[in-house]
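> no sequence for this one, just the structure:
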């Protein structure tokens, strides 16, 4: 059946969408784009063999599979990806990286199973465990600073700037900003889950809410809490500071060893780099030393 002409956004009286040049993922919807990406990932770029090594990186389009938006929107099936993965293992290479791609597909199915098993409880404050913490609060000012990427903690702010501008955030980033909201700011985790729901290109109810359950310690994981040392994570996964400097250009002149904790740098030194805390970059909203 001929496809015919698909109307553009302009035809519908809308502005054409402009991708942020810094995006790690210039996503285009639809089955055709999904299949093109599948072909490129496994065969044209041969990225599957290095997935385990690169999966925690933060910048660029190739560090992770990026299948999730098409999966979430029904443009490609997990069975199709699995079949392509097994074909790749047969024809090219089977290693730890290809196993980890399979493992991530299993995690997706596991969260869907948890959604089926626990039903609406994954959306409730106490989660499947029914253990809401009395310390979780709703603080509009703190939440807004987190949501806008104005916490004064560069690694958090850079990740939040990214999701606001692109609808995408790396898995490493998602875990860190979620941990920060729940465990450092003591905010109601549902605020973060609902914010992600409103922005993520790859939003999936089970994956999103079960991951937030996991971070908050109310899911099916036997561990009570998943707490991240944000500065330690930043120094490990953005050791050269390039990710932070990409999304927070005001910090781009700071030396690498100082970029993740600008508040630890004397004000006279910050001035040399064009930074004034409280003016062009926020004071940290909590003491993170």
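Great, that's in hand. Not measured: the values here are computed from a predicted model.
> make it CA atoms for all contacts and neighbour counts henceforth
OK.
> how about the helices of the chain, start to end?
Shown for the chain, the helices assigned by DSSP state H span residues 31-39, 51-54, 68-72, 78-91, 96-118, 140-148, 154-166, 171-179, 189-199, 205-216, 230-237, 242-247, 267-272.
> got the ones you listed as TSV, with distance to residue 125 and mean neighbour count columns?
Below are these laid out as TSV (distance: least, C-alpha to C-alpha, whole Å; neighbours: other C-alpha atoms under 10 Å):
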stretch	distance to residue 125	mean neighbour count
helix 31-39	35	16
helix 51-54	33	16
helix 68-72	24	20
helix 78-91	30	15
helix 96-118	13	16
helix 140-148	16	16
helix 154-166	23	23
helix 171-179	15	21
helix 189-199	7	18
helix 205-216	9	23
helix 230-237	24	17
helix 242-247	32	20
helix 267-272	41	13
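> And the ones you listed: which comes nearest residue 281?
Of all the helices of the chain, helix 154-166 sits nearest to residue 281, with 9.4 Å by C-alpha to C-alpha.
> For the helices of the chain, give me TSV that also has distance to residue 1.
Listed next are the helices of the chain as TSV, based on distance: least, C-alpha to C-alpha, whole Å:
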stretch	distance to residue 1
helix 31-39	16
helix 51-54	38
helix 68-72	23
helix 78-91	23
helix 96-118	33
helix 140-148	45
helix 154-166	34
helix 171-179	39
helix 189-199	34
helix 205-216	33
helix 230-237	48
helix 242-247	45
helix 267-272	63
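> Out of those helices, which is closest to residue 62?
The closest of the helices of the chain to residue 62 is helix 51-54. By C-alpha to C-alpha, the value is 8.3 Å.
> For that closest one, give me every contacting residue.
The contact list for helix 51-54 (C-alpha atoms under 8 Å, 6 or more residues apart in numbering) reads 63-65, 96-98, 100-101.
> Run the chain-centre distance for it.
When distances are taken as C-alpha atoms, centre = their mean, to the nearest Å, helix 51-54 is centred 16 Å away from the chain's centroid.
> Then stretch 55-63?
That offset, for stretch 55-63, works out to 11 Å (C-alpha atoms, centre = their mean).
> And the residue nearest the centre of the chain, how close does it get to residue 142?
In the chain, the residue lying closest to the centroid (C-alpha atoms, centre = their mean) is residue 169, at 2.8 Å. Between residue 169 and residue 142 the computed distance is 21 Å (C-alpha to C-alpha, to the nearest Å).
> for comparison:
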């Protein structure tokens, strides 16, 4: 049975927020009826080519919490969110037909899997206008002062071209819809069991004890910036290993779009105006620029970021020794620092930036294993996995990306420097004794 005509459909993917969501802003400011859809795509929970589940239980739970919160936030604006545990190419064409959709608004993506899904949906839909909108950058691609194909191969050059010359756009806003915008919505958000997992409690030692969703992200921002003012010490503590406050911990919310880079940027600026600016306040913005950089690198190089030779076409002798891979995954290598970090990842879905650099370097440079296997494992386990940062960082560490120096981390020296008393290693290595 045909229902009311609803002109504008917002297809949510990794932009799961209502504040500073340009896609949602464009759709709600048109004056026509609008609703949203989110698909828990079964493909995202299948086993990948390297034998890992693409999305493991940690990110799955975080995603469920995020979508629950998104649905509630949208409801406050009289916008309904239809949620399905279905392939988008199966459900979205059906929705478009049922509601006589004229326009689909969505975040612009460019990596292969996302494009494949989009194309599969497009093949089954006629007479619909598609609106692809860049929605995940700090520096908007329309504002930068070079062509994307001229994106510098070195981060410092990229940063210096932008930070003093390009203005960051202000946050976009959305219009609250009238009550008549509501639609009948009997869809339900899947449970962990529906997605193939058993429920679990967050590990008591986790450095990321937070829940998913925009509300939780904004609470973290308020606490880290304005209540505890930990932002003012960020540069000094960001290489920490234990506890929730050594770093901002924004990355999981940024990864699925529960909070925008611009929202964080403008709150840093607000903090600087209200309190002070120092190296730490700048350094958080510096990290957001790194995040942008890997997006521009993937825009420039396309599928090369997934290739063994990377964007440099550098050929090394890579191995695929399963025993070495398993030892790395399970924290049974010769390095206790690597082991502690890998156990933390396995038990919590989280690892510090310092830890990631070390375990990735150990995997690629010490064990000389195919770096894509390590990247796929990170994709599976990490709460804050995003395709651009994950593959950009792994290429960088493996010597096939954007590091002109092709460095190798000495895990023992790193442990002595960042875990001199062994507190971090003791915290996680004791778990391997049981």
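Looks like it came in fine. Here the structure is a predicted model, which means the values were calculated and not measured.
> Please state their TM-score.
Their TM-score after superposition, calculated using TM-score structural alignment, normalised by the length of structure 1, is reported as 0.82; 251 aligned residues with a C-alpha RMSD of 2.2 Å.
> hang on, the earlier thing: residue contacts, the residue nearest to the residue nearest to the centre of structure 1 when sequence neighbours are not counted?
Closest residue to residue 169 of structure 1 apart from its sequence neighbours, by C-alpha to C-alpha, 6 or more residues apart in numbering: residue 163 at 5.4 Å. Residue 163 of structure 1 sits next to 169, 199-200 when contact means C-alpha under 8 Å, 6+ apart.
> Show me what residue 390 of structure 2 aligns to in structure 1.
Counting by TM-score structural alignment, residue 390 of structure 2 lines up with residue 208 in structure 1.
> For structure 2, just list every one of the strands.
8-11, 34-39, 81-84, 103-107, 129-133 (DSSP state E).
> Where in structure 1 does stretch 231-242 of structure 2 fall?
Here stretch 231-242 of structure 2 aligns to structure 1 at residues 48-59, judged by TM-score structural alignment.
> can you give me the end-to-end distance of stretch 221-230 of structure 1?
OK, stretch 221-230 of structure 1 end separation, C-alpha to C-alpha: 21 Å.
> List the buried residues for it?
For stretch 221-230 of structure 1, a neighbour-count test (16 or more other C-alpha atoms under 10 Å) marks 225-228, 230 as buried.
> Contacts for it, please.
Outside stretch 221-230 of structure 1, the residues that touch it by C-alpha under 8 Å, 6+ apart are 155-156, 175-176, 179-180, 183, 214-218.
> now the aligned partner of residue 156 of structure 1 in structure 2: how far from residue 262 of structure 2?
Aligned counterpart of residue 156 of structure 1 in structure 2: residue 338 (TM-score structural alignment). Distance, residue 338 of structure 2 to residue 262 of structure 2, by C-alpha to C-alpha: 34 Å.
> Could you list which residues are in contact with residue 17 of structure 1?
Counting by C-alpha under 8 Å, 6+ apart, residue 17 of structure 1 makes contact with residue 9.
> how far away is the aligned partner of it in structure 2 from residue 348 of structure 2?
The equivalent of residue 17 of structure 1 in structure 2 is residue 200 (alignment by TM-score structural alignment). Per C-alpha to C-alpha, residue 200 of structure 2 is found 11 Å from residue 348 of structure 2.
> which bit of structure 1 covers stretch 59-69 of structure 2?
Using TM-score structural alignment, stretch 59-69 of structure 2 lines up with nothing in structure 1.
> can I assume the match of residue 156 of structure 1 is in contact with residue 359?
Yes - between residue 338 of structure 2 and residue 359 a contact is recorded at 5.4 Å, counting by C-alpha atoms under 8 Å.
> tell me the contacts of the match of residue 156 of structure 1?
Applying C-alpha under 8 Å, 6+ apart, we find residue 338 of structure 2 in contact with 328, 331, 355, 358-359, 362, 411.
> at 6 Å what do you get?
Residue 338 of structure 2 makes contact with residue 359 under the criterion C-alpha atoms under 6 Å, 6 or more residues apart in numbering.
> Please report the distance of it from residue 190 of structure 2.
To residue 190 of structure 2, residue 338 of structure 2 is 35 Å away according to C-alpha to C-alpha.
> likewise residue 304 of structure 2?
Going from residue 304 of structure 2 to residue 190 of structure 2 by C-alpha to C-alpha gives 34 Å.
> Surely residue 64 of structure 1 is in contact with residue 58?
No - here residue 64 of structure 1 lies out of contact with residue 58, judged by C-alpha atoms under 6 Å, at a distance of 9.1 Å.
> Residue 122 of structure 1 - how many residues pack around it?
27 (other C-alpha atoms under 10 Å).
> Map it onto structure 2.
For residue 122 of structure 1, the aligned position in structure 2 is residue 305, judged by TM-score structural alignment.
> Same question for residue 81 of structure 1.
The equivalent of residue 81 of structure 1 in structure 2 is residue 264 (alignment by TM-score structural alignment).
> Quick check: closest non-adjacent residue to residue 192 of structure 1.
Using C-alpha to C-alpha, 6+ apart and skipping the chain neighbours, the partner closest in space to residue 192 of structure 1 is residue 178 (6.8 Å).
> Could you measure from that neighbour over to residue 280 of structure 1?
Distance, residue 178 of structure 1 to residue 280 of structure 1, by C-alpha to C-alpha: 25 Å.
> before we move on, what about residue 55 of structure 1?
The gap separating residue 55 of structure 1 from residue 280 of structure 1 is 33 Å, by C-alpha to C-alpha.
> again, but for residue 203 of structure 1
Distance, residue 203 of structure 1 to residue 280 of structure 1, by C-alpha to C-alpha: 32 Å.
> on that earlier part again, may I see the buried residues of stretch 221-230 of structure 1 organised as JSON lines, with distance to residue 109 of structure 1 added?
Listed next are the buried residues of stretch 221-230 of structure 1 as JSON lines, based on distance: C-alpha to C-alpha, whole Å:
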{"residue": "225", "distance to residue 109 of structure 1": "22"}
{"residue": "226", "distance to residue 109 of structure 1": "21"}
{"residue": "227", "distance to residue 109 of structure 1": "24"}
{"residue": "228", "distance to residue 109 of structure 1": "25"}
{"residue": "230", "distance to residue 109 of structure 1": "29"}
